[in-house]
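K.L.:
Take a look and give me a structure for this.
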Amino acid sequence: MRAGAEPVGHVRVGYARAATARQPLDVQLDSLGEAGVTRVFSEKISTRATKRPELEAAVKLAGEIRSSGIAVTLVVHEHKRLGRGIELAMLAEKLRISYVGLEFLTGELKGSHDPSGIVFTVLAAMSGMQREYIRDRNLEGHESARKRGKTIGGAGVTDDDMLCLALHPRDQEMSQRDIAKRLVITTGAKRGQHPSLATVMRMLREHDEHAATAPST
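P.N.:
Here you go, the predicted structure:
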């Protein structure tokens, strides 16, 4: 961080979302303003939408700020504005990897949450249940592939966690290109980068092949 660039050493990035064009954002924007948040991304788009440009922009900015050495928190009126179930868990995982905090101004999760804190742990557990299901479902298929000398996806890039994060949006009919843009490599020399479209396509194709050949339980 450059000296004097951020004297307080902490930036709070706000996000507001309404589900329909007719639903006002005033309450959320006023709440964020009262909380002292000056940089706010907002949009009117359904939770069912597979792509929310303003949320993606907010998360991207938060990650860039954090990578410069400045603490950053994504501030939202209520956790429901970010998504539900596995979608919220996936977003929390992305923020955790970037070490970006979360703050909810109202609702069940009201308060500030550190990426190493209990809320992130609970959200990670939600997506973890799906990961475990995927691991169990594909264990025999993967073992069979290994015996044939094959690997899943790109070596050192993809893993079961990435597969989990890719399968849910695919079930929601998100394109593989958009899925690739949402995934983040967490280990190795390419850590922090998005996998290539070809890697994601190969990972999903091999998953489908192994799932089809794995014995039913």
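
K.L.:
C-alpha from now on. contacts and neighbour counts both.
P.N.:
Will do.

K.L.:
what's the offset of the one helix or strand Met129 maps to from the middle of its chain?
P.N.:
Met129 belongs to helix 118-147 when assigned by DSSP states H and E. Taking the mean of its C-alpha atoms, helix 118-147 sits 16 Å from the chain's own mean (C-alpha atoms, centre = their mean, to the nearest Å).

K.L.:
Thought Ile45 was touching Arg52, still the case?
P.N.:
Yes. At 7.2 Å, Arg52 and Ile45 qualify as touching, with contact defined as C-alpha atoms under 8 Å.

K.L.:
Leu95 contacts Ala58, correct?
P.N.:
No. Contact criterion C-alpha under 8 Å: Leu95 and Ala58 do not qualify, at 10.9 Å.

K.L.:
Which positions in the longest strand seen in the chain come out as buried?
P.N.:
Determined from DSSP state E, the single longest strand within the chain is strand 10-18. Neighbour counts using 16 or more other C-alpha atoms under 10 Å place 11-18 of strand 10-18 among the buried residues.

K.L.:
do stretch 46-53 as well
P.N.:
Under 16+ other C-alpha under 10 Å, the buried positions of stretch 46-53 are 46-47, 50-52.

K.L.:
now stretch 58-75
P.N.:
So, applying 16+ other C-alpha under 10 Å, buried residues of stretch 58-75: 58-59, 62-63, 65-66, 70-75.

K.L.:
run this one through as well so I can compare:
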Amino acid sequence: MSTCAAPAGSPCRTGKGKVAIQYHTARFRLVPQLAKTLNVPTPPVRKPGSAWVELPRPRNEGAEPAGHVRLGYARASTARQSLDTQLDSLTEAGVTRIFSEKISTRATRRPELDKAVALAREIRASGAAVTLVVHEHKRLGRGIDLATLAEELKASDVGLEFLTGELKGSHDPSGVVFTVLAALSGMEREYVRDRTLEGHESARKRGKTIGGAGVTDDDMLSMALHLRDQEMSLRDIAKRLVITTGTKKGQHPSPATVMRMLREYDEKVATVASV
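P.N.:
As a prediction, this is how the structure comes out:
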């Protein structure tokens, strides 16, 4: 019989408090049927030789949640946009803690959102009910991204609530209404984007300038081509160019402006060469 002092059914530990390589199954031999019916899953964080740390105990199925925690998430797409409206709305909704960041929904990772979801799961695992509260669904995501995140929250038994917008209220991600509205929000964004691009293309064909008055000229283009031949980056090229006309006279053009100017030049050269 093993001398392991760990309670029956828990991963065994060595005398120095380390996780054992395998269970001391001899402790279960007094009841032979346990060898077939007992199933004690070992969490992934348990590794042979690692220090023993007590993990949150799994909650009993059907048990009533011990309390309710409301976590908030606020997001703006750019640094210039203000979060004040969202923060005020979340505070009025009784949110316990707010995670906020200024980042586009196109970013593959949103650190503050990841922290909010991780904390929500941790609190729910401890037995308390948790709801992630967002000012509007567009702050959380659109289309497939929104539906996917909502499903992940549902799998962790974390509630989801929007304070305003088309999806205002608490939602069940597995419901048909939520799925349809989430998909429509993604389609709306694509529709607006396509219409904007079509308008820009139509304006260019008529010789109109998109995005305000132009700041480039032939002299700037010649210098940019010369610097590009020296294999300089767009940022370095922009630092060496100066706007000579308009309200931005004396300033440097942005790297995006330089990239657009060079791209349009390359397209014209390619068109002439193909004729």
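
K.L.:
And the TM-score between them?
P.N.:
Once superposed, the chains reach a TM-score of 0.51 (TM-score structural alignment, normalised by the length of structure 1), with 122 aligned residues with a C-alpha RMSD of 2.5 Å.

K.L.:
Packing partners of the longest strand of structure 1?
P.N.:
Applying 3 or more C-alpha pairs under 8 Å, 6 or more residues apart in numbering; DSSP states H and E, we find strand 10-18 of structure 1 packed against helix 26-34, strand 39-44, helix 53-67, strand 71-76.

K.L.:
Val37 of structure 1 pairs with which position in structure 2?
P.N.:
Aligned against structure 2 by TM-score structural alignment, Val37 of structure 1 finds its counterpart in Val95.

K.L.:
residue contacts, the residue nearest to that match when sequence neighbours are not counted?
P.N.:
The shortest distance from Val95 of structure 2 to any non-neighbouring residue, by C-alpha to C-alpha, 6 or more residues apart in numbering, is to Arg70 (4.9 Å). Counting by C-alpha atoms under 8 Å, 6 or more residues apart in numbering, Arg70 of structure 2 touches 94-97, 130-133.

K.L.:
quick one: what's aligned to Arg70 of structure 2 in structure 1?
P.N.:
Using TM-score structural alignment, the partner of Arg70 of structure 2 in structure 1 is Arg12.

K.L.:
Apart from its neighbours in sequence, what residue is nearest Thr213 of structure 1?
P.N.:
Sequence neighbours aside, Gly141 is the residue nearest to Thr213 of structure 1 in space, at 6.6 Å (criterion: C-alpha to C-alpha, 6+ apart).

K.L.:
Isn't the one you found up against Glu206?
P.N.:
No. The criterion here is C-alpha under 8 Å, and Gly141 of structure 1 misses it with Glu206 at 9.7 Å.

K.L.:
about what we covered before: as TSV, the buried residues of stretch 46-53 of structure 1 with secondary structure and distance to Arg177 of structure 1 would be great.
P.N.:
What follows is the buried residues of stretch 46-53 of structure 1, written out as TSV (DSSP: H, G, I helix; E, B strand; the rest coil; distance: C-alpha to C-alpha, whole Å):
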residue	secondary structure	distance to Arg177 of structure 1
Ser46	coil	21
Thr47	coil	20
Thr50	coil	12
Lys51	coil	12
Arg52	coil	15
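
K.L.:
Closest one of those residues to Ala211 of structure 1?
P.N.:
Ala211 of structure 1 has its nearest neighbour among the buried residues of stretch 46-53 of structure 1 in Thr50, at 24.8 Å by C-alpha to C-alpha.

K.L.:
Map the closest one across to structure 2 for me.
P.N.:
In structure 2, Thr50 of structure 1 lands on Thr108 (TM-score structural alignment).

K.L.:
How much space separates that match from Pro255 of structure 2?
P.N.:
Relative to Pro255 of structure 2, Thr108 of structure 2 is positioned 23 Å away (criterion: C-alpha to C-alpha, to the nearest Å).

K.L.:
And Tyr191 of structure 2, by the same measure?
P.N.:
In this view, Tyr191 of structure 2 and Pro255 of structure 2 are 28 Å apart by C-alpha to C-alpha.
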